[in-house]
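Visitor: Mind folding the following:
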Amino acid sequence: MMTALEKIINTIIYREQALASTQKHLCGHSLLLIINEINLSIVFIFGKNKVKIFHRHNRIADCTLTTTLTTLLKLYNYQEFIKLLHSEKLEVKGDLKIIEVFLATLALDGMEFDLGEHLSPWIGDIIAESISQFVCNRYKLMNYAIKRKKECLSQTIIEELRLSPGSLEMSWLIKEVEECLDILDIFDNRIRLLEIS
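Guide: A predicted model of the protein is given here:
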């Protein structure tokens, strides 16, 4: 998995000479990505001609990004990154510029990511397109399932709130229960008197 990810990122970052200034800025730096939900840490070490990806690294990373998987999937453009950063859904330590340049280099700002295009040089066009369509369909299905579950949950909460008794109904119920308890006490006392006599 790490090798495939490494190849894809290398293809994107080092694809054109036009990105030379970006490559130069990333060169020699490291980025640590921590995904809390799945307890995963990935270290990106940017070299002159390629990026290396590891699970762990002995050195302290120049930039550390801590987030959740759902938040990570929202990092499709710089504005979204800034919003998430201000909402404290992302925690960034170290050089913020590294993550900014990395996102910009991955062309998440204006370009749609085509998985098939990046996989085709290694596994062929047909298989790459099949994998791309499979991943895209799975993502859409997962997105739809999450959306439906959110809708069902919100409808259930609304229905429960609608059916829950109001403060007047609750005070009336408490009063009725207290009256029933008083009646039961009276009956209990009468039974005791009958048993004595």
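Visitor: make it CA atoms for all contacts and neighbour counts henceforth
Guide: Will do.
Visitor: and the host helix or strand of Lys149, how far from the chain's centre?
Guide: Using DSSP states H and E, Lys149 sits within helix 125-163. Remark: helix 125-163 is offset 14 Å from the chain centroid, using CA atoms, centre = their mean, to the nearest Å.
Visitor: State the number of residues packed around Ile127.
Guide: Other residues near Ile127 come to 14 when the count uses other CA atoms under 10 Å.
Visitor: same thing with Leu141?
Guide: By other CA under 10 Å, the burial measure for Leu141, its neighbour count, is 12.
Visitor: list the contacts for the residue nearest the centre of the chain?
Guide: What sits nearest the mean C-alpha location of the chain, by CA atoms, centre = their mean, is Thr70, with 1.3 Å. For Thr70, no contacting residues are found, by CA atoms under 8 Å, 6 or more residues apart in numbering.
Visitor: That one and Ile8: what is the separation?
Guide: Distance, Thr70 to Ile8, using CA to CA, to the nearest Å: 21 Å.
Visitor: which residues in this protein form helices?
Guide: For the chain, the helices defined by DSSP state H occupy 2-13, 20-26, 69-72, 78-86, 96-105, 115-123, 125-163, 167-196.
Visitor: Before we compare anything, build this one as well:
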Amino acid sequence: MTIMPLLTAGLETVLNSVLYRDRGLKAARQRLAGRSLSLELQGFSHPLILLFSEQQVDVISAWEDQADCRVRTRISTLSKLRDRQQLSALIRSGELEVDGDLQVIQQFSALIDLAEFDPAEYLAPWLGDVAAHGVGAMLKKNLAFIQRDAARKQRYLSEAITEEWRLAPGALEAAWFAEEVDALDRHLTELEVRLNKLEAK
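Guide: Purely as a prediction, here's the structure:
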């Protein structure tokens, strides 16, 4: 048994609860109604195809028709889609390859950007408002701590690799080396021109 049916069912449930629960997002959802988006993620053998309607989004892994918009990217890039201002930068940098109707991915990005994911809202029916708010605040605080800690460890590792262990050059050393290579290339070109002039005589 493959994991794709489980993944598509889980993603469909999450997207429907986050994007289709809030009535304030109705206008943004209507712009996507009847459209399809294919997400081809590196490392996955099948694409994730999102079929939008006014009531829900269906997520499938196999579809006969061609999607209105096809996006190829990495899993790590998906979180950047929440900021619709970054969309054109992601496309220009090559992190996001888009084929088909660009408006579909733009409208999907806008819908995700407008949606608010508040864990307290989903926990309130089971825990009560006060307890859900406390758990939500604790989750946000812990997530912020984990992100700061991961960034700090990444910085430490980068400094250790370049400064302590000398496994990789630092930014200034790499820039100096590139300038030296360019200068050497210019000198070789000048030398070649001079040799060609001497041979012509």
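Visitor: Now the TM-score, please.
Guide: Laid over one another, the chains give 0.62 as their TM-score (TM-score structural alignment, normalised by the length of the first structure), with 159 aligned residues with a CA RMSD of 3.4 Å.
Visitor: Could I get the buried residue list for the helix holding Lys149 of the first structure?
Guide: For helix 125-163 of the first structure, burial by neighbour count (16 or more other CA atoms under 10 Å) applies to 128-129, 132.
Visitor: quick one: contacts for the residue lying closest to Met4 of the second structure once chain neighbours are set aside?
Guide: Setting aside the residues directly before and after it, Met4 of the second structure is nearest to Ser61 in space (CA to CA, 6 or more residues apart in numbering), at 7.0 Å. Neighbouring residues of Ser61 of the second structure by CA under 8 Å, 6+ apart: 4-5, 8, 46-49.
Visitor: just Cys152 of the first structure next, same as before
Guide: Applying CA under 8 Å, 6+ apart, no residues contact Cys152 of the first structure.
Visitor: aligned partner of it in the second structure?
Guide: Matched by TM-score structural alignment, Cys152 of the first structure corresponds to Tyr156 in the second structure.
Visitor: ok so, going back, name the nearest of the buried residues of helix 125-163 of the first structure relative to Lys97 of the first structure.
Guide: Nearest to Lys97 of the first structure out of the buried residues of helix 125-163 of the first structure is Ser132 (CA to CA; 30.8 Å).
Visitor: hang on, isn't that closest one packed against His118?
Guide: No. Using CA atoms under 8 Å, Ser132 of the first structure is not in contact with His118, being 9.7 Å away.
Visitor: Stretch 11-28 of the second structure: which residues count as buried?
Guide: Residues of stretch 11-28 of the second structure classed as buried by neighbour count (16+ other CA under 10 Å): 11-12, 15-16, 18-20, 28.
Visitor: same question, stretch 101-111 of the first structure
Guide: Going by neighbour count (16+ other CA under 10 Å), the buried part of stretch 101-111 of the first structure is 101-107.
Visitor: What does Ile75 of the second structure correspond to in the first structure?
Guide: So, by TM-score structural alignment, Ile75 of the second structure is matched to Leu69.
Visitor: So for that match, what's the nearest residue that isn't a sequence neighbour?
Guide: Ile35 (6.1 Å).
Visitor: separation between the residue mapped onto the one you found from the second structure and Arg155 of the second structure?
Guide: Following TM-score structural alignment, the counterpart assigned to Ile35 of the first structure within the second structure is Leu41. Going from Leu41 of the second structure to Arg155 of the second structure by CA to CA gives 28 Å.
Visitor: In the second structure, what range does stretch 170-189 of the first structure match?
Guide: Taking TM-score structural alignment as the measure, the second structure aligns no residues with stretch 170-189 of the first structure.
Visitor: Need the contact partners of that stretch.
Guide: Residues from elsewhere that reach stretch 170-189 of the first structure (CA under 8 Å, 6+ apart): none.
Visitor: Straight-line length of stretch 105-123 of the second structure, end to end?
Guide: End-to-end distance for stretch 105-123 of the second structure, by CA to CA: 30 Å.
Visitor: ditto for stretch 56-63 of the first structure
Guide: Using CA to CA, the two ends of stretch 56-63 of the first structure sit 14 Å apart.
Visitor: Go through it and flag the buried ones.
Guide: Across stretch 56-63 of the first structure, burial judged by 16+ other CA under 10 Å covers 61-63.
Visitor: As a markdown table, those residues with distance to Lys48 of the first structure would be great.
Guide: Formatted as a markdown table, those follow (distance: CA to CA, whole Å):
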| residue | distance to Lys48 of the first structure |
| --- | --- |
| Ala61 | 17 |
| Asp62 | 16 |
| Cys63 | 18 |
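Visitor: Quickly name whichever of those residues is closest to Ile157 of the first structure.
Guide: Cys63 (40.8 Å).
Visitor: show me what contacts the closest one?
Guide: Per CA under 8 Å, 6+ apart, neighbours of Cys63 of the first structure: 30-32, 92-96, 98-99.
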